[in-house]
Structures are given as C-alpha cells and as structure tokens.
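Provided below are the primary sequence and the corresponding predicted coordinates.
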Amino acid sequence: MNRTDTHRTARPAHLLRLAGAALLLIALSGCAGWGARERPQLAPAPPPPEPFALNSFELQDDTDVVGRLRHTTVQGEETLLDIARAYDLGYDEILAANPGVDPWTPASGQRVLLPTAHVLPDAPREGIVINLAARRLYYYPPRHDGEPARVVTHPIGIGREGWATPLGRTKVAKKHAAPAWTVPASIRREHAAKGDPLPAVVPPGPDNPLGSHALRLGWSSILIHGTSKPAGIGMRVSHGCMQLYPEDIAPLFEAVPVGTPVTVVDQPYLAGVGTDGLLLEAHEPVKPMSGTRREAAVTRAIEAAIARHRLQDSALVDLDLAQAHAGRHAGYPLPIEASAPAQDAWLAALPAAPPLPTPHVAPVGQGEWYVDLGRFKSENNARRLVAMLTHQGPPIPALRVPGEGQHRVLAGPYPSKALASAAARRIERDLDETGRPIHLAPAVASNAAPPSAMLP
C-alpha cells in the first residue's frame, strides 16, 4: 500500500459520515432545492430614536405629562450644575433625581438621571403657571387657528425662607429690558449687615441680580426675571421673585405680552396619565407636611387624575407604592399602578439623551494677581472649590494647579492687587474660604511651564 492509500484509509470516520450526509442532501434537493433555499433571518432594524424636545411640548386636551425621562453620563470634570443647565433643569431637581452624587465633583462616566418629564400642575392652562414645589414655570402661549396647543417649561429659583413667593393669581403688568434694580430698604439693610453694602440702584449689567430682562407682576416688588447667579436656579434663593436662566428669560420675555395671567400654586404631589399609565410625581413641600397630610394630599391627587380620565373602573393603584414614592420626593413621574414594573428595571431601560453643551462658560481673567486659596491633598476637594468659584454669580475665574502631590487653588488672575483683595473678601463672605492676594508670573495662567515650577 502506498503513502496515498495509507492517508486515505486514515481519514476519521465522522468526517466521512458528514461528507456523505452532505452529498445525500445535495442529491435529494436538486437544483430547484438550492434555488428555493430560505435566506437566513436578519435581526430586525433598530427602532428610530425617540424625538427629543427640551422644553417645548405639544398638548392634547387630555395631556397630563410632558417630556420623557432620560439619562446621560458625566464627561470629564463637568458638574451636575453644568448638566442641569444643558438640559434646562434646576439644581434641586437634578440632585433629588440623583441622590448620593456629588453635584460639584461627579465621577467621569457616572450615569445621571435627567428628570426631563413633568406632570402638569392642576391649574388653568392659560398664561403663566408656576408650581413652587417643583421650582418650575409653565407658559401656555395663546392658541391660534389651526395650531396645536403648546406648553413651554423652565426651572426657576423662588423665594427663600422668610421671603416666600406669594400664591394666587396676578398678571404681567409691565416688561423691562435691561432693567435697573431699585433695591428695597429691607434688602439693603440685610446686605449691609453681612458686610456687602448695596447701592440704592443697581444699574443694568452683569452684576445686576435681575439679569437681562424682567416681567413686573401685579404684586408689589414681585417679578419674574433673569439672574446674575445661574447656579441658584431651581433653589429657594430669592427675596420672593422668580428667577430664570439667562437663556430662558430672554425668549420668555419676547413671547409674553403685558396682561398675561400668572397663577402661582404649591403642588408637591402631582398625578397624571402618561404612556406608562398612571404616574405620581413628588417634590419636597415648600411648607413641611405631616405624614397624615402628605398621605391625604397624595390620595387627592391620584383620585383627581382617575376622575379626570374616567378610570374608576379600570385603574388599579398600588397605594403603598404611591406613598413610598411620595416619601422619597424624587421629583419625577413614576408608575404607581399595581402592574407597574420594578422601579430599578424601569429606570435602567430609559433612553439616553442626546449630548447637549452647557451654556455655562468658565470665566477667564487677565493680569498677574491671584487669590491663593491654599493647597489640597485631595484632588476632589480642589476641584470642588474651583467649580464653586466658577459657578458663583458673577463667576470668579479660578484654576487648579497640581504639583508635588498636592493641588493648589488660585482665583484669578486680576489686573491689580486691589481687585484681587476685593475678590478675596467676596470669597470669604460667600464661601467662607480664606485667601491672600499674591503676584505670579503669566505662565501660571498660560500653563507654559510645569505647574510645580511655576508656583513659589
């Protein structure tokens, strides 16, 4: 037997059987069989991305919920405040939606829930409606023939404790572009006591707390206006007025005519029907509530939504689940029907939001004078202070300079020692951080040399 015969007889038996089976299939199928062979099934095409609306929504007569919850991820050293402003959210609502996440130094890659869905307040849908508990304004533009009804919504800052924003109905009495602020005597006394005296009139400009535009209401000394401190939007920070981001007040000012009705309500518990069934949105009440009052308020809101949609015979509500949601004050709508999915799984399935840039731009100073705020062993602590400085109103230029295992924080630069000293006083007053003016070479700001070599 030659080498060829030896190789042929040594072929494994299972390969022979496989080859024979293949030949048998070919013989039985014939040419027609090959031509009729089914193509392999392809995976279905992914669904098109959901349309994304930031703050303007079309309404139907039965619309209760606008927007859609989504998520994003932290990029680099951005803060939750940067993300909130990019998606037209306020400080309190993005913190409530993301408990445990540091607002100033969230980890890069951290998943962030965007509370970009809202249950509309239970109020007439005309003019401006403000829900203090949600820190949110809703504007219902006049409806023209052939056009769908719409609502535009923005986060707001409201009156802090002792300076409550009033409830009730009023109207837009007057509009002011580039307003000057005539400072009430009570506010001047308050600032003087803190070592921050104010003039009788603050002229228009970047230091004016009214911002670029103001809507004067029928109530004395109460306005809807912009701000010089955008980081406070979504918080209780004002002397009773309602503040908006600079990029929100300008278009609202143009759209709202004098005489527009304004309704201010305080509704911490809102129920409505959306694509996920019956939903409950719960906020921290402006005025504290006992557990009994909270349970009653939640029940009333749910019953009103059921009656509004005539769901008495079809909606099966898990009241224990609803009350648990209400106690957490997450600030966004959650399903409360007995058939609702587990909350963690439901939130995990939310779509991602398209990336949006933040309108916040870190300030850049000029000069060779700085405020030295010390060295930090913790990079996060240094990052936090720099972020807080650059988000002040008006913002303070600042930088973090690593070197020799530490991180030095500098505010500035400023063109003179006097301006650096004034900045140091402001930082101590507003942030309780002590610094000293120092003179450094321009390379500090330009980063032209290794940071450790630049600093004395």
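Thanks, I have the structure now.

Could you use CA atoms for every contact and neighbour count after this?
OK.

Measure how buried the residue nearest to residue 376 when sequence neighbours are not counted is and give me the count.
Excluding its sequence neighbours, the residue lying closest to residue 376 (CA to CA, 6 or more residues apart in numbering) is residue 407, at 5.0 Å. Using other CA atoms under 10 Å, the number of residues around residue 407 comes to 23.

One more: the one 5 residues further on?
Counted with other CA under 10 Å, the neighbours of residue 412 add up to 26.

I'd assumed residue 370 was in contact with it.
Yes. Between residue 412 and residue 370 there is a contact under CA atoms under 8 Å: 4.8 Å.

Between the two, which contacts overlap?
Common neighbours of residue 412 and residue 370 (criterion: CA atoms under 8 Å, 6 or more residues apart in numbering): residue 420.

can you give me the strands for the stretch 251-400 of the chain?
Along the stretch 251-400 of the chain, the segments classed as strands by DSSP state E, counting those that start in this stretch run 261-265, 269-274, 277-282, 334-335, 369-376, 398-403.

Which positions in the third one come out as buried?
In other words, strand 277-282. Going by neighbour count (16 or more other CA atoms under 10 Å), the buried part of strand 277-282 is 278, 279, 280, 281, 282.

Surely the last one and residue 270 touch.
Yes. Between residue 282 and residue 270 a contact is recorded at 6.5 Å, counting by CA under 8 Å.

Helices along the stretch 301-450 of the chain, start to end?
Ranges of helices within the stretch 301-450 of the chain are 319-328, 343-348, 379-390, 417-431, 443-446, based on DSSP state H, counting those that start in this stretch.

what comes into contact with the second one?
Taking CA under 8 Å, 6+ apart as the criterion, the residues outside helix 343-348 that touch it are residue 334.

which one of the strands of the stretch 251-400 of the chain lies closest to residue 245?
strand 261-265 (18.9 Å; CA to CA).

which residues are in contact with the closest one?
For strand 261-265, contacts defined as CA under 8 Å, 6+ apart pick out 123, 126-132, 166-172.

where do the helices sit along the stretch 51-200 of the chain?
Under the criterion DSSP H, counting those that start in this stretch, the stretch 51-200 of the chain contains helices at 80-86, 91-97, 185-193.

would you turn the ones you listed into JSON lines with distance to residue 8 and mean neighbour count?
Listed next are these as JSON lines, based on distance: least, CA to CA, whole Å; neighbours: other CA atoms under 10 Å:
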{"stretch": "helix 80-86", "distance to residue 8": "71", "mean neighbour count": "23"}
{"stretch": "helix 91-97", "distance to residue 8": "72", "mean neighbour count": "22"}
{"stretch": "helix 185-193", "distance to residue 8": "101", "mean neighbour count": "12"}
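
another structure for you, compare them:
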Amino acid sequence: MSKIPPMKWRNPRMLATALLLQVAAGSASATVYELAGPEAVLFGREERVLTTYEDTLYEIARRFSLGSEEVVRVNPGIDPWLPGAGRSLVIPGQRVLPAGPREGIVVNLPEHRLYFYPKAVPGKPQRVYTYPISIGKMDWRTPLGKTRVVNKRERPSWVPPESVRREHIANGEPPLPAVVPPGPDNPLGNYAMRLGLAGSYLIHGTNNPIAVGMAVTHGCIRMYPEDIEELFPMVAVGTPVYLVNEPVKVAWVAGELLLEAHPPVDAQGQTGEPELTVFEGLLEQALGESVVAIHWDRARAELTQARGMPTVVGLAAEAPAAPQDGAEGGQAEVKPELNAGGNRL
C-alpha cells in the first residue's frame, strides 16, 4: 500500500492546538481520535492506496471505515466493482468536526456519519469515535432534532412496520413475515439501540454492509457490523443523540480557511448541491473581523462537487481566536416530523 504524506501546515504551533491526534497508528482506518484541545476542529488525513486485482471500491471503503459513496465520489471514472490492479485511489480520511455539542452521539445526515463523544476522563484528552452510516431514503427521511438512547438490544428481532410490509408487496417483493428472528437474515444485525422518537427509529447493524454510507433505510441509522459492535457497549441508555443537518462545514486551521461540503439532504431525503449562500453565512460567522482572501472559484467548485474533503479556500493575515469549548455554535432542537410504525430499517 502506497501512502501520500500528511498535509504540511505553515504554522506548527497552531497545528498543535487545532488538530485532532489520531489514536491508532496513523491509518485512515482508525475510528477513534483524541482531541488536542477544546478548540480542535480537524482530524484524520487524506491517503492514497493502490488497488489489487481482487479489490472493489466498496471493500476498500469498509477497510478504511468509510461509506461506499464517499470513496466512489472522490475517485470519479473508476469502476467501483472492477477498478483493476495498480489503480491509485484517494482515501478521504480527513474531516472537520460538526459544530454544536461535543457530547453523546452526533449524527450529521448529509455527511452520512456518526460521531460519539464518550465522557472525558479527568486529566485525559477527550476522545471522539466516528463511523460511516446509512440514513433514510426519499420519503423515509431520518428526522432532525435532539433525542436520546432509550433502549439497547443484542440479537434483536425485527418487527416490520405495516407500511414497510406494504411497500415490499407494492415493489413486487416477497411478503415480509410479522417477525424476523435474530440471525443472518435479520436486517438489524446483532445490535440495536432505540431512539426516543415516535416511529421506532434505531441505530443498528446490518446484514447488507455494502449499502453503508447510502440513503437507503426507512429512517433508521445503519452501521457496519464491526462498528456497531464497537459502539454498542460504550453507549449507555440515556445518552443524548443530536441529529443534525450540516452539509457545509468551515474551520480555521493555521491561518487557512477550510471548506468541507457534502450533498445536502432536503425535507424529502433527496440530495443536491450545497448552496453558496450557506457557505457565505458560515463564512461570515467564521471571519469575524479578520482580514482574509477567499478563493471563490475554488469554493464554488467544492460546493458543486461536494466531495466531503476539507479544502483550503481562504487565507487570513492572522487566524481568528478559536472559540472556547461549547461556544462554537449549538444545534437548534428541531421538532421532527414523526411517523407511526414498528421497528424501522
């Protein structure tokens, strides 16, 4: 495997307080990182890997704890099923933390990613775990707002809601049973955590890992089997869960303004291009009174491509003071539209 070196920063002193330190041995496949301080905003790194004859982009995505569409999007023109041997692939392992609370579980829907902030141990840096997820598809969107984990189950049974059973029949698929017992045919996988939302929304595993990272569920949050197995024992009943919609993220690092853009999810669960006005609003908040030069063509290109990779789009004469922990902006609690039903997927 061939790797590119990590990005070089012009101000190492600022880097020490602005970056997150990866706990694992420097690979993008890590799921846990240590915050270098309360103002830390950036973690991970971009890498490149060489494919083998047996590889698919979906297998590589899972190997690096990424969603399949994340890898496909940043490697255009490469067949995801038959990339061939010796192809150099971009691994988008670097990202900006979402704004808002750094506690419990934060799910950023446009990013198709879950963040978990365990309670900090006195005298030790706070950690953050991050995993790719699947979210609700069109007409079955995952709701926004604040909730909590109300129940946890190992080897759960799945009770398909009547609406899902009708959908299967309408699509010409075999009728679903009233209950699907634990086992390899259960789409919930081996672990499920129920959220305190009407409509039985779950964070759960899957028996179809290739779809992780896509908008394919009936509103639930779906994870790779190995990821939910790691997360499940760390999350206590009562843990807060923030379901946020943040397609555009900006951050100051070492005097450089970074932009990270993802395809936004609208009210119907459809995706599109992030709007320039969204970036301009975040930019206004980030700039304060700093002197900055914006590369607007580069910003527009990133918003159009929505690659999900932090990209330098501006330079400041002097980077603004980093906000204190908890002052970087909160996520407004949005009352979700709720649907009645049984256990979703």
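Happy to help now that I have it. It should be emphasised that the depicted structure is a prediction, and the values quoted were computed from it without experimental measurement.

Can you say which of the strands of the stretch 251-400 of structure 1 is nearest to residue 292 of structure 1?
strand 269-274 (13.7 Å).

Provide the aligned range in structure 2 for the closest one.
Using TM-score structural alignment, strand 269-274 of structure 1 lines up with residues 248-253 of structure 2.

Report the mean deviation for that stretch after fitting onto structure 1.
Superposed on structure 1, stretch 248-253 of structure 2 shows a mean distance to its aligned partners of 1.6 Å (mean CA distance after the TM-score superposition for structure 1).

how near is the equivalent of residue 189 of structure 1 over in structure 2 to residue 218 of structure 2?
With TM-score structural alignment as the criterion, the equivalent of residue 189 of structure 1 in structure 2 is residue 166. Separation of residue 166 of structure 2 from residue 218 of structure 2 (CA to CA, to the nearest Å) stands at 13 Å.

ditto for residue 95 of structure 2
In terms of CA to CA, residue 95 of structure 2 sits 27 Å off from residue 218 of structure 2.

swap in residue 299 of structure 2?
Relative to residue 218 of structure 2, residue 299 of structure 2 is positioned 33 Å away (CA to CA).

What residues in structure 1 pair up with the lengthiest strand in structure 2?
Of all segments of type strand in structure 2, defined using DSSP state E, the longest is strand 145-154. With TM-score structural alignment applied, strand 145-154 of structure 2 matches the range 168-177 in structure 1.

What helix or strand is residue 14 of structure 2 located in?
Applying DSSP states H and E as the criterion places residue 14 of structure 2 in helix 12-18.

What is the corresponding segment of structure 1 for that helix?
By TM-score structural alignment, helix 12-18 of structure 2 lines up with nothing in structure 1.

Tell me which residue of structure 1 matches up with residue 117 of structure 2.
Under the alignment (TM-score structural alignment), residue 117 of structure 2 pairs with residue 140 of structure 1.

Any chance you could list what contacts the match of strand 145-154 of structure 2?
Residues outside stretch 168-177 of structure 1 that contact it (CA under 8 Å, 6+ apart): 212-219, 253, 257-265.

can you do 7 Å?
By CA atoms under 7 Å, 6 or more residues apart in numbering, the list of residues contacting stretch 168-177 of structure 1 from outside reads 212-219, 258-265.

With structure 2 overlaid, report how far it is off on average.
Mean for stretch 168-177 of structure 1 is 0.4 Å (mean CA distance after the TM-score superposition for structure 1).

Please identify the buried residues of that stretch?
Quick answer for stretch 168-177 of structure 1 (16+ other CA under 10 Å): 170, 171, 172, 173, 175.

With stretch 187-206 of structure 2 instead?
For stretch 187-206 of structure 2, burial by neighbour count (16+ other CA under 10 Å) applies to 187-197, 199-206.

Could you check how far residue 258 of structure 2 is from residue 109 of structure 2?
Using CA to CA, residue 258 of structure 2 is found at 20 Å from residue 109 of structure 2.

ok, residue 102 of structure 1 - how many residues close by?
Quick note: residue 102 of structure 1 (other CA under 10 Å) scores 13 neighbours.

gap between the counterpart of it in structure 2 and residue 213 of structure 2?
Matched by TM-score structural alignment, residue 102 of structure 1 corresponds to residue 79 in structure 2. Residue 79 of structure 2 sits 18 Å away from residue 213 of structure 2, going by CA to CA.

And residue 275 of structure 2, by the same measure?
22 Å.

Who has more neighbours out of these two?
residue 213 (27 against 16).

Would you mind finding the longest helix in structure 1?
Using DSSP state H, we find that the single longest helix of structure 1 is helix 13-35.

Skip the chain neighbours and tell me the closest residue to the spatially most central residue of structure 2.
Centroid-nearest residue in structure 2, with CA atoms, centre = their mean: residue 113, separated by 1.5 Å. Spatially, and ignoring its direct neighbours in sequence, residue 113 of structure 2 is nearest to residue 132 (4.5 Å; CA to CA, 6+ apart).

which bit of structure 1 covers stretch 88-103 of structure 2?
Under TM-score structural alignment, the match for stretch 88-103 of structure 2 is residues 111-126.

For the matching stretch, buried residues please.
112-122, 125-126.

I would like the residues contacting it, please.
With contact meaning CA under 7 Å, 6+ apart, stretch 111-126 of structure 1 is reached by 64-74, 94, 97-98, 131, 140, 270-272, 281, 332-333.

ok, 6 Å please
Contact with stretch 111-126 of structure 1 is made by 64, 65, 66, 67, 68, 69, 70, 71, 72, 73, 140, 332, as judged by CA atoms under 6 Å, 6 or more residues apart in numbering.

Reformat those into TSV and put distance to residue 6 of structure 1 and neighbour count next to each item.
Listed next are the contacts of stretch 111-126 of structure 1 as TSV, based on distance: CA to CA, whole Å; neighbours: other CA atoms under 10 Å:
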residue	distance to residue 6 of structure 1	neighbour count
64	82	22
65	80	22
66	79	21
67	76	18
68	72	23
69	71	19
70	69	20
71	67	19
72	66	18
73	65	18
140	90	20
332	77	25
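
Just the closest of the residues you listed to residue 387 of structure 1, please.
residue 73 (18.1 Å).

ok, back up a step: which of the buried residues of strand 277-282 of structure 1 sit farthest apart?
The span of these, defined through CA to CA, is set by 278 and 282 at 13.5 Å.
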